[in-house]
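Undergrad: Next comes the sequence, and after it the predicted model I'd like to discuss.
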Amino acid sequence: MTLHTSSPAARTGRLHVVEAREAAVLALRAEAFDRFQRRYRHNPGSQQTMVRALEACARLSSNGDCQAVNYPWELLTDELIVEELWRDVIGPRSRNTALKWATAIRVMLSCCRRVGLLTHEELLRASAFETTDGGKVLKPAGRYLSEESVNALLNACRHGRTGGAAVHIRDHALLAVLASSAVRSVEITGLEVDNFALDEHRLDLTITKGSRPREAWLHPVAIEALEAWLAIRGRAPGPLFVPLSRTGRPMVDRGALSYHQVWKIVRRRAAEAGLGVVTPHDLRRFVITTLLANGHDLLLVCRIAGHVRPETTAAYDRRPAEAQRAAIESLSLRAFQTSRRRDLQD
């Protein structure tokens, strides 16, 4: 479904004179979009996510003619347009993406009501579209990593083919933290030296998803690896994980490793360990899955992972079918035994 909502100038290439009424409507749309952005001003991460969702809806439904700031959201009072938008633009996405886009549209419609583009009745009609059947249910992302696989990954850091001694020590510390604390990539790239409490085996995470500072705890192997890395990096204030020069000199002045650099390190070491494709988030899944498999309480693991809801933590469980089968077989059920004679009489 494509709404041709751009100006005549955009469609024909000729000069278009904006009439006063059209200019007023465009100004109201811009004001509504500004309200939409300010709705999420207290959480920059959520603001970026929802603005991107709204931009994607506007761009795809207008064939690239419109952006979120000038898209005619007030036209979504037409049930046929909303139905086509949901079927052709939002529906083909994953279930989670579809719900997120639908939420962004509903919030934007509310903002349109605030600036006068919609009446209250029109808002109710435009927001009444059903989301129960939208979106594709995809298989869970990521992969299952066993403890043997993670240990092979850590071993590849210390004895890998690429990089010198300093690179090996840094990579080993980086992956040991990822594999023992369940931190996200954005959280590990935001770590400072001052965030590391050696005596308490703790990391103080200040840059987190949702902007909620929290604590992360480290395995003794990660503590030992970090001590070895700090002996090379030094304890001067600044990012904990930094790039290295060709000679192995820590380049603290260059800032922290980026997410892409962390991703490349994990992928390279996984290839050397013969594990195929592994992402930083797979190590987060490993921690959560292993803690659950070891019998730790779901709420405790939820706090360790920094999740708001236990349902999110449970969705990370990647234990294979063998573990699920073994769990069922562990039930204490007694077999019902009868004699052959009684069976024949019955």
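TA: Arrived safely, thanks for sending.
Undergrad: use CA for all of it now, contacts and neighbours both
TA: Fine.
Undergrad: Now do the helices in the stretch 201-346 of the chain.
TA: Using DSSP state H, counting those that start in this stretch, the helices of the stretch 201-346 of the chain run over residues 220-233, 259-272, 280-293, 298-305, 310-314, 321-329, 340-345.
Undergrad: So which bits of the fifth one are buried?
TA: Along helix 310-314, the positions that meet the burial threshold by neighbour count (16 or more other CA atoms under 10 Å) are 313, 314.
Undergrad: The fourth one too?
TA: Counting neighbours by 16+ other CA under 10 Å, one finds that the buried residues in helix 298-305 are 298, 299, 301, 302, 303, 304, 305.
Undergrad: Generate CSV for the residues you listed, with distance to residue 164 as supplementary columns.
TA: Shown next, in CSV, are those (distance: CA to CA, whole Å):
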residue, distance to residue 164
298, 41
299, 42
301, 36
302, 38
303, 37
304, 34
305, 33
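Undergrad: Let me know the closest of those residues to residue 188.
TA: Residue 188 lies nearest to residue 305 out of the buried residues of helix 298-305, by CA to CA, at 13.2 Å.
Undergrad: ok, now how distant is that closest one from residue 217?
TA: Counting by CA to CA, to the nearest Å, the gap from residue 305 to residue 217 is 10 Å.
Undergrad: Ok, residue 251 next?
TA: Look at residue 251 and residue 217: by CA to CA, they are 27 Å apart.
Undergrad: Between the two, which has more neighbouring residues?
TA: It is residue 217, of residue 251 and residue 217, that has more neighbours when counted by other CA atoms under 10 Å, with 19 against 14.
Undergrad: what are the ranges of the strands in this protein?
TA: Counting by DSSP state E, the chain has strands at residues 196-197, 202-205, 214-217.
Undergrad: List of residues touching the second one?
TA: Contact with strand 202-205 is made by 187, 190, 191, 195, 196, 197, 213, 214, 215, 216, 217, 218, as judged by CA atoms under 8 Å, 6 or more residues apart in numbering.
Undergrad: With the shortest one instead?
TA: With CA under 8 Å, 6+ apart as the test, strand 196-197 has contacts from 202, 203, 204.
Undergrad: Redo these as CSV? Include neighbour count and distance to residue 239.
TA: Listed next are those as CSV, based on neighbours: other CA atoms under 10 Å; distance: CA to CA, whole Å:
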residue, neighbour count, distance to residue 239
202, 17, 16
203, 23, 13
204, 17, 13
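Undergrad: which one of those residues sits closest to residue 106?
TA: residue 204 (36.5 Å).
Undergrad: one more structure, for comparison:
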Amino acid sequence: MECGFSPATLAAYAGDLRDLRTWMEREGHRGGWHELDHERLVGHLQSLAAGGLQTASIARHTATIRVFCRFAAAAGHTPADAAERLSQPRTWRTLPHVLGHADAEKLLAAPDPAATLYLRDVALLELLYAGGLRASEAAALPADAIDATLGVVRVLGKGNKERILPVGTPCLQAIQRYAEQLRPKLLKEPTGRLFLSRTGQPVTRIVVWQVVKRHAAAAGLHNVHPHTLRHSYATQLLAGGADLRVVQEMLGHADLGTTELYTHVDRSRLADVLARFHPRP
């Protein structure tokens, strides 16, 4: 917790360490963490690769192990940092799938007005698309995070970093309709969360995923999840001429290199720039 990791990140790291401990016991290393050394760590990571785990997941396992081994050595649980010479596997950066304007409109129009949770689902989809929120950020959003006067949403992201996002009129109107007409009916006991389930409990990030997947399927769209809307948000901001640093702030990226990935997605803007400014068009 001292590093400011989110609960989801902590849960993932705990799972990585359980995998390491299970592998050690299976290999006959039952004496505890002090038996960790470089060769055994490499053996564990190789077993993950042999089991078909993707490179990005192995990279996260490696990061978890490096942090843990540094802590274990500093706390005296191990004689030395067993991961000191452990290198991070290289990951290929694949271009994200994004929705065009027409497909995004299909998704936003997919919820059935006759459905009980129609207003909630519309507000949630509008917010994910208009603000580029992560699923966990949308699930944890407080009811008082919306400032309709200024037209912004206050979001608490990774590392407890706050950012202020302008979201536009359609999103604000959708949230207002949900907050005034449906949320009071769903509310069973006091909670500060904005988005509630049918039973009145705050939604989880899993529920956010399910909402997006369900309505994407109804709209005839494939391979669409909350991060697709985040990718689309970022790509369309850059296509519209937004500065890369501004988009970095809007997404809450610590590393500009992560945001730069979106500059490779919008080929239509690249073609336009070349047509207008190339010295030999």
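TA: Now that the structure is in, tell me what you want to look at. Note that the structure is a prediction, hence the values are computed from the model and not measured.
Undergrad: Identify, from the contacts of strand 196-197 of structure 1, the entry nearest to residue 327 of structure 1.
TA: Nearest member of the contacts of strand 196-197 of structure 1 to residue 327 of structure 1, counting by CA to CA, is residue 202, at 33.0 Å.
Undergrad: what's the counterpart of that closest one in structure 2?
TA: Under the alignment (TM-score structural alignment), residue 202 of structure 1 maps onto residue 152 of structure 2.
Undergrad: Which residue is the nearest non-sequential neighbour of its match?
TA: Take residue 152 of structure 2 and drop its neighbours on the chain: the residue closest to it by CA to CA, 6 or more residues apart in numbering is residue 166, 4.2 Å away.
Undergrad: for the residue mapped onto that neighbour from structure 1, what are its contacts?
TA: If you follow residue 166 of structure 2 across to structure 1 using TM-score structural alignment, you land on residue 217. Shown in contact with residue 217 of structure 1 (CA under 8 Å, 6+ apart): 180, 181, 201, 202, 203, 304.
Undergrad: Same check on residue 82 of structure 1?
TA: 76, 126, 129.
Undergrad: Any of those residues buried? List them.
TA: Judged by 16+ other CA under 10 Å, buried ones among the contacts of residue 82 of structure 1: 76, 126.
Undergrad: Please identify which of the helices of the stretch 201-346 of structure 1 is closest to residue 137 of structure 1.
TA: Each of these has some distance to residue 137 of structure 1 by CA to CA; the shortest is helix 310-314, at 15.9 Å.
Undergrad: Find me the equivalent region of the closest one in structure 2.
TA: Going by TM-score structural alignment: helix 310-314 of structure 1 matches residues 256-260.
Undergrad: Just give me how far the matching stretch sits from the chain centre.
TA: 15 Å (CA atoms, centre = their mean, to the nearest Å).
Undergrad: That stretch vs structure 1, average distance?
TA: The superposed stretch 256-260 of structure 2 is, by mean CA distance after the TM-score superposition for structure 1, a mean 1.7 Å from where its aligned residues fall in structure 1.
Undergrad: you'd agree residue 101 of structure 1 is up against residue 52?
TA: No - with contact taken as CA atoms under 8 Å, residue 101 of structure 1 and residue 52 are classed as non-touching, separated by 9.1 Å.
Undergrad: Neighbour count: these two, which is higher?
TA: It is residue 101, of residue 101 of structure 1 and residue 52, that has more neighbours when counted by other CA under 10 Å, with 24 against 15.
Undergrad: How about that one: what's its closest non-neighbour residue?
TA: residue 53 (5.3 Å).
Undergrad: Equivalent analysis for residue 75 of structure 1, please.
TA: What sits nearest to residue 75 of structure 1 in space, not counting adjacent residues and going by CA to CA, 6+ apart, is residue 81, at 7.8 Å.
Undergrad: cool, and residue 213 of structure 2?
TA: residue 225 (5.8 Å).
Undergrad: what does the one you found align to in structure 1?
TA: In structure 1, the residue equivalent to residue 225 of structure 2 is residue 279, according to TM-score structural alignment.
Undergrad: quick one: contacts for its match?
TA: Contacts of residue 279 of structure 1 by CA under 8 Å, 6+ apart are 142, 263, 266, 267.
Undergrad: which residue in structure 2 lines up with the third one?
TA: When structure 2 is aligned by TM-score structural alignment, the residue opposite residue 266 of structure 1 is residue 212.
Undergrad: same thing with residue 107 of structure 1?
TA: Aligned by TM-score structural alignment, residue 107 of structure 1 pairs with residue 67 of structure 2.
Undergrad: tally of neighbours for its match?
TA: If you count neighbours by other CA under 10 Å, residue 67 of structure 2 ends up with 14.
Undergrad: any idea how far it is from residue 103 of structure 2?
TA: As defined by CA to CA, residue 67 of structure 2 lies at a distance of 42 Å from residue 103 of structure 2.
Undergrad: State the distance from the residue positioned nearest the centre of structure 2 to residue 237 of structure 2.
TA: The residue lying closest to the centre of structure 2 (CA atoms, centre = their mean) is residue 134, at 4.3 Å. Plainly put, residue 134 of structure 2 is 16 Å away from residue 237 of structure 2 if you go by CA to CA.
Undergrad: likewise residue 258 of structure 2?
TA: If you measure residue 258 of structure 2 against residue 237 of structure 2 using CA to CA, the figure is 15 Å.
Undergrad: Also residue 14 of structure 2?
TA: Distance, residue 14 of structure 2 to residue 237 of structure 2, by CA to CA: 36 Å.
Undergrad: Settle it for me: which of those two has more neighbours?
TA: Higher neighbour count among residue 14 of structure 2 and residue 237: residue 237, with 16 against 13, using other CA under 10 Å.
Undergrad: Skipping its backbone neighbours, what lies nearest the equivalent of residue 127 of structure 1 over in structure 2 in space?
TA: Structural alignment (TM-score structural alignment) places residue 127 of structure 1 against residue 83 in structure 2. Computed as CA to CA, 6+ apart, the closest residue to residue 83 of structure 2 that is not its neighbour in sequence is residue 66, at 5.3 Å.
Undergrad: What's the local residue count around the one you found?
TA: 21.
Undergrad: Enumerate every residue touching it.
TA: Contacts of residue 66 of structure 2 by CA under 8 Å, 6+ apart are 83, 84, 86.
Undergrad: Residue 209 of structure 2 now?
TA: Residues in contact with residue 209 of structure 2 (CA under 8 Å, 6+ apart) are 135, 225, 226.
Undergrad: Perfect, that will be all.
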